[in-house]
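Enquirer: Next input, structure requested:
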Amino acid sequence: MDTLRPGPRLRLRLRKPTETRRPVQSRSHIWIPWAVIGLWVALVALAVPFAGKLGGATTDQQVDYLPASAQSTQVARILDGMPGGGTTDLVLVYQRAGGLTAADRTVAQDRAAALDRQLDLVGPAPRTIAGKDGRTLMIPVSVAQSAGDGKKVVDDVRTQVAQDRHDGLTVRVGGSGALAADMDNTYGSIDGLLLVVTVAVVAVLLIATYRSPLLWLLPLVCTGVAAVAAMAVAYLLTRLSGLTVNTMSSAVMTVLVFGAGTDYALLLIARYREELHTTEHTYQAMLHALRRTGPAVATSAGTVVAGLTVLLLADMNSTRAIGPTGAVGVLCALAAMTTLLPAVLVLLGRRMFWPLVPDYGTRPAARHGMYHRIGALVTRRRVVTLVTGLVVLGALALGTLNLSGRLRQEDAFTQRPESVTAMQELAAAFPGQSSQPITVLAHAPDARSVAAEARSTPGVAEVTTGRSARGWTELGVTAVGQPESPAETATIERLRTTLGDRGLVGGESAQRIDTDDTTGRDQTVVIPLVLAAVFLLLALLLRSLVAPLVLLGAVVVVWVAALGLGGLVFGPLFGFVGNDPSLPQLSFVFLVALGVDYGIFLLHRMREERAVLPALTATGGVIASAGVVLAATFSVLTVLPLVSMVELGFVIAVGVLLDTFLVRSFLVPAAALLLGRRLWWPGRESAPAPAPSEQPAGRRNGNMRRGDDRGLGFGTGRSDEAGAGRPRERKA
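Expert: This next block holds a predicted model:
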């Protein structure tokens, strides 16, 4: 009679349709993850030797940043071809607080004579020039390029003049050559510091996010692998295409790899954890997770790559280099996070999530946290939320009025080096004369007339004649006013206007002017094209013209607000005097390209859920974690000793945080609710209805409120309230 009992068979018939997937997993699939890992191991083995050479291939000379058409670039190239090559211009500054003594002047004169004997100098013999204060004298020196590398020359001169310091006499080496050497030393310390701090920050955030002793290691290792691959590819680009890569582009690439790569890992792992509850086999669960997150992650990477690729149209070599190197970093991060990380996760199985193991057949923990409450608030007060958020961002944007002028080279350091101190002492002792020469190249037959016109140009204090070779004659022009001051800038502009085609005006100050002019032109080209490229990608993914406009409008407002916040703190709190001219352009590219990422994840989930509230509830936590990680990685730039790096890192980090916690959490959901199905115009209002086993919990349980959006078919929805009492993740 026992065989007639309806027991198990009856229970099987009466069970509600299960939501889990039990596909048959072929054992032949097991080789795929191993093959992927083996391929990456071989790739890293090939990449390591090239990655280590990237630091030696970077250049941080100001003249290398400029296009070949700039006058200062032409001057530098012509000087390199003259006897002795280019010059390393130095100024030795002797100073005694109580006034120079006769012995001090003798020491300085002896040093000038010694340098004339020991170094291959260009121009007249060094001479001492006393300041009117009686406490300072200077010795201008121009060392030929044939004497050796500029940095080595500066180090040697500093070693020699150190012997002259005695009984309160200070001796410092300044000038453009010393400033370039100090800048080079600063750049040389960046790579190692940046990598160590970035890895430490990402590790701490991953541990805090996953609260697992093992899981946090996987994204970190995979991003490290991606970073090695990116550095190798970037080095090969410099060798094969002649790309000018500087330390800033290399640093930004490193930050992008770790920031973007960790973001992609967070999104993939979050969806993989969801799939493990409904899919028995890890291989199949990973396939479902990749299918669900793949389009959004790929489009996210595509927007960043598209925005960075537009930088190839910039005239500034330094700006152009950030484009391909950054794009390489993002693509390597995408490749590693969508192939290597999934392969490792599949092989290690569910135990990697210990102590919160997502068991098959159970339900995830109820998702009624902060973002569910935020979504409910936005649903009730959508107009108030949108207006309040825009007012806050608009108020921050007013801070852009406080952004100071161009950052001078002597103000480019967070900690003042010896060369900057020497220049400041010269400015106080020689207030009416520049210590940084302006170089004018005249055609040899016109040299005398050009020199005469230069002397008669307002703002010119002195003109000296130097070398002649290859049909050119070098003239040294001393301007009234300090280096990079408005007076000196006006003098350079007048010289270029007066001389016309008969002379070329170059030198350090002229390079800064050309940099500003070129950067201004680049901004008018790059910014509109970045917007157009990102808009097209968003329109293709979201199949809408309105939704991309909403996202782009939001990130543009965030960009202005982040710049405004920088204007409020750079001077008053950080003590910075000026802003890097490339700050608006670079911060715009990164905030637009990176900022739309989280909008993509949110709106992509809205299409899947067919509602705002479930999408915000499902993605809010992971987007917040990703935003914090990305902001933290860019904030690493603020520990570097260069003002331009600090400013760029601060603006991008603040912009990402504003985008994550204000725009994605409040403004975009509020705008989506107000627009309703018009958000998806001209496409359909939502994606096709999912299969029964894939429907959102709220829709399965009848909790989806279709009428909350005025009957537009784009409801707010509620997550699975009934799920609160069901089994959750197993805690081992």
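Enquirer: make it CA atoms for all contacts and neighbour counts henceforth
Expert: OK.
Enquirer: how far away is the spatially most central residue of the chain from residue 53?
Expert: The residue lying closest to the centre of the chain (C-alpha atoms, centre = their mean) is residue 252, at 4.3 Å. Distance, residue 252 to residue 53, by C-alpha to C-alpha, to the nearest Å: 17 Å.
Enquirer: To compare against the first, here's the next sequence to fold:
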Amino acid sequence: MKRIMKSLKKIVQFSSSKKGAKWVIFFWIVFMILLSFTAPSSKEYASNSSESSISGKMPSEIAQDLYEEEYPSDDGLTALLVFHREGGLKVEDREKITSFSEWLTTDDKPEAFSSVLPFHQFNESIQNQMFSKDQSTLIINASLKENIDSDVANQAFDSLRNQFTRMGATDIQFEITGPAGISADTVTLFKNADFVLMITTILLIFFLLMVIYRSPIIAIIPVIIALIAYGVIDRILGIAGKWDWFTVDSASISIMLVLLFAVITDYSLFIFSRYRSELKKYPSHYEAMHHAATPLAEPIFFSGGTILMAMLTLFFTVFKPYNHFAPVFAVAVILILLAGLTLIPSMFALFGRKAFWPFIPQMDAADTNKHPFWEKASQLIVTYPKRMAVLLLIIFGLSAYQFSTISPSYNLLKSFPEDLSSRVGFEILEENYPAGQLAPLTVLVHQDQIATNNVAENVASLQALAKSIEETEGISTISPSITDEMVSAQVSLPKGFQSDSLNSFSFQIILDDHPYEQSSMDTVESLLQQKDELMKNAGFDSEETQLYLIGQTAKLVDIQSMNQRDTIVLITLVTLLLIGLLSIQTKSFKLAFLMVATILLSYFASLGFSWLIFKYLLGLDAISYRIPVYTFVFMVALGIDYNIMLLARIKERAKEVEWIQAVKEGVTLTGGVISSAGVILAATFAVLITQPLQELYLFGMTMAIGILLDTFVVRGFLLPTLLVWTTKKRKITFNCEDTLKK
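Expert: Have a look, this model is predicted:
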């Protein structure tokens, strides 16, 4: 470790030198320009990660693969074409829809569609059954071809809307929802989101730095550094996407952009805060940067290391949207760390005193790094450590308790803007059709070999199975009904009831409740737990014949299972890794434990507090199940940064003064810069509020709240009071590393 620290200091010292600063900046800019001309952008190969496992071996995935094998089809995702008029569709509306249905069967329809339900070919009796009870709504199913690109699907949907308008149906509400509509809308949402996010982030950071430091050059330098780093990261991710090194997830790029600007700004603040102090001691601005950046090499390295370790733990997740974040963030954090150790000190060293214009620091001027508020706060901390610690632990404990009351939502559509076609269409269906019909479940009964002469026996067993399932709580109806005539072969089996291979039978289940609600998921989970018993009671040999459930609700049960598993894995791994890494840095398990424990308490309290805001102020009854996981990884990784910076300064002072005085001075000296960094970091994540997806802007709000609590309360008061309280009796002027081992 000593060799690593020695090498890091040499890198920082080279980057701070007159010659080295110019070479470092030259290298970064040339590398960025070369990549911009030779490598693709990450957006060209970015995709949305499906809500599935990385192995593809979850029960619903195995069931889906088997169903596609037994009932092969060229169809891809299904689009639900929704026609609606308040008060009921009129006769002339039906005529227009019929004409539109006829057009959908001609060669003029978009080539992206493989099949469309021929509404116009049905007699009036069958057509009437397709309408909602109040005759206000009609659904027509349309299937896209397999593996159709989302952009092509969007063009096809636009063609449908244009054609329907040309037919004069402007007064009929026409929406496109279902899996295909949702997928296409998801791509549309993120089309220009990154550009808006980048511009908003840049303007916000520039504005806040101008307000805090009142220097236009200081405000623009971190933005320039972040843009250079982004230019390199974006193209490296583009290369990775082009050569299929890993999946470049669209959502991860958006959050990575925020992370990049936030961390680069944080490191810039830490460096130029020290740099300003050193410029008052040394005439050469390169020498001043040498003395400012060298002590920060270690905390920046461990800060970047903790973020990187947290991101790498995502590789151990099994849920694709989590797992696919890992490589994108790993690449980004490594390059951010390199920029923190090279590009940031080089850029500030090159600008010198001019960077602080119009408030240029002069030689022998008074050091203004001590903030009056934090001087008073530090005095309170060392005077009443026990009282303050206990009070804060109680408040945070009560807030953390609210974490257990969070209701997770597995309904992706609730994250979409309220005016988006796929959400509007689905909500129309919710209002006008029985909830369970929105996403029926398919029961697949499969046997490796089903003899043709055993069909009657199998149908009798299927009848008994269907009856048992229908009697289960939470099940509405079974379709088709398996009648005695079907058992005795007096009537033919319905089309699609038995697979062409004769190895499988299938029928549909309609649930009582909304297919995306927890009650429906509990019903499906109960069926899966009882499936062997159900099969046995129906007369099937459970060793030879298997029951599978296929559908959105069955998929959600697996997502819930993966999410719970990944949450436990992430919290365990991140906690252990951070304690290990911080033990190496501080050379004290106790200090490492205190730092990680306070950040974990901050995480649970922040989520609990945010949930109260979402529930009682925003009126939400649930939040996306992903938010706690995303928040944990980023809040813990970024929040620990400030603890590292604080401890680094305390360690520095502890070599000259007693421990309690070192804590006091550490809080005073770092309070201003860490508070400024925390405000900017929180504001940067708050930029996600501009994103069109509810999941992202709630995540941004949670992160902003958590970072502010962590900056001003946990790092500012809780951790220092614990540091003083747990070591108050040690009145030692000490070498920090040796004493902290005790």
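Enquirer: Please state their TM-score.
Expert: For this chain pair, the superposition-based TM-score is 0.83 by TM-score structural alignment, normalised by the length of structure 1; 665 aligned residues with a C-alpha RMSD of 3.4 Å.
Enquirer: still on that earlier bit, the residue nearest to the centre of structure 1 corresponds to which position in structure 2?
Expert: Taking TM-score structural alignment, residue 252 of structure 1 has residue 255 as its aligned residue in structure 2.
Enquirer: what's the distance between the aligned residue in structure 1 for residue 357 of structure 2 and residue 730 of structure 1?
Expert: Residue 357 of structure 2 maps onto residue 354 in structure 1, with residues paired by TM-score structural alignment. Residue 354 of structure 1 sits 9 Å away from residue 730 of structure 1 when distances are taken as C-alpha to C-alpha.
Enquirer: And the strands in the stretch 351-500 of structure 1?
Expert: 356-357, 438-443, 460-469, 472-479 (DSSP state E, counting those that start in this stretch).
Enquirer: In three-state terms, label the match of residue 252 of structure 1 for me.
Expert: Under DSSP: H, G, I helix; E, B strand; the rest coil, residue 255 of structure 2 falls in the helix class.
Enquirer: hmm, back to that, can you convert the strands of the stretch 351-500 of structure 1 into CSV and add a column each for distance to residue 215 of structure 1 and mean neighbour count?
Expert: Below are these laid out as CSV (distance: least, C-alpha to C-alpha, whole Å; neighbours: other C-alpha atoms under 10 Å):
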stretch, distance to residue 215 of structure 1, mean neighbour count
strand 356-357, 11, 18
strand 438-443, 59, 24
strand 460-469, 66, 17
strand 472-479, 62, 24
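Enquirer: With structure 1 overlaid, report how far the lengthiest helix in structure 2 is off on average.
Expert: Secondary structure of structure 2 per DSSP state H: the longest helix is helix 552-586. For helix 552-586 of structure 2, the mean deviation from structure 1 after alignment is 1.3 Å (mean C-alpha distance after the TM-score superposition for structure 1).
Enquirer: and that helix, how far from the chain's centre?
Expert: Relative to the chain's own centre, helix 552-586 of structure 2 is displaced by 14 Å; criterion: C-alpha atoms, centre = their mean, to the nearest Å.
Enquirer: And the next helix or strand past it?
Expert: The C-terminal neighbour of helix 552-586 of structure 2 among helices and strands, as given by DSSP states H and E, is helix 589-616.
Enquirer: what helices or strands is the helix or strand just after that following helix leaning on?
Expert: Past helix 589-616 of structure 2, further along toward the C-terminus, the next helix or strand under DSSP H and E is strand 623-624. Judged by 3 or more C-alpha pairs under 8 Å, 6 or more residues apart in numbering; DSSP states H and E, strand 623-624 of structure 2 is in contact with strand 408-409.
Enquirer: that older thread, residues contacting the residue nearest to the centre of structure 1?
Expert: By C-alpha atoms under 8 Å, 6 or more residues apart in numbering, residue 252 of structure 1 lies in contact with 322, 326.
Enquirer: Mind doing that once more with 6 Å?
Expert: The contact partners of residue 252 of structure 1, taken as C-alpha atoms under 6 Å, 6 or more residues apart in numbering, number zero.
Enquirer: again, but for the one 5 residues further on
Expert: Residue 257 of structure 1 makes contact with 227, 329, 330, 333, according to C-alpha under 6 Å, 6+ apart.
Enquirer: what helix or strand does it sit in?
Expert: Judged by DSSP H and E, residue 257 of structure 1 forms part of helix 247-278.
Enquirer: what's the average distance of that helix to structure 2?
Expert: Once the two models are superposed, helix 247-278 of structure 1 sits on average 1.0 Å from its counterpart in structure 2 (mean C-alpha distance after the TM-score superposition for structure 1).
Enquirer: Run the chain-centre distance for that helix.
Expert: Remark: helix 247-278 of structure 1 is offset 16 Å from the chain centroid, using C-alpha atoms, centre = their mean.
Enquirer: Which helix or strand lies directly C-terminal to it?
Expert: helix 282-309.
Enquirer: Now the next helix or strand after that next one on structure 2. Mean distance?
Expert: Using DSSP H and E, the helix or strand that follows helix 282-309 of structure 1 in sequence is helix 317-335. Here the mean offset of helix 317-335 of structure 1 against structure 2 after fitting is 1.8 Å, by mean C-alpha distance after the TM-score superposition for structure 1.
Enquirer: So what's the gap between helix 317-335 of structure 1 and the chain middle?
Expert: Centroid displacement of helix 317-335 of structure 1 relative to its chain, using C-alpha atoms, centre = their mean, is 10 Å.
Enquirer: and the host helix or strand of residue 633 of structure 1, which stretch of structure 2?
Expert: Using DSSP H and E, residue 633 of structure 1 falls within helix 612-635. Using TM-score structural alignment, helix 612-635 of structure 1 corresponds to residues 663-686 of structure 2.
Enquirer: hmm, who's touching that stretch?
Expert: Residues outside stretch 663-686 of structure 2 that contact it (C-alpha under 6 Å, 6+ apart) are 262, 266, 370-371, 374-375, 378, 649-650, 700-701, 704, 707, 711.
Enquirer: Check stretch 430-440 of structure 2 too.
Expert: For stretch 430-440 of structure 2, using C-alpha under 6 Å, 6+ apart, the contacting residues are 132, 509, 510, 511, 512, 513, 514, 515.
Enquirer: Save those as CSV, and put in distance to residue 202 of structure 2 too.
Expert: Formatted as CSV, those follow (distance: C-alpha to C-alpha, whole Å):
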residue, distance to residue 202 of structure 2
132, 50
509, 52
510, 50
511, 49
512, 49
513, 46
514, 42
515, 42
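Enquirer: For these, work out which two are farthest apart.
Expert: For the contacts of stretch 430-440 of structure 2, the farthest-apart pair by C-alpha to C-alpha is 132 and 509; their separation is 19.2 Å.
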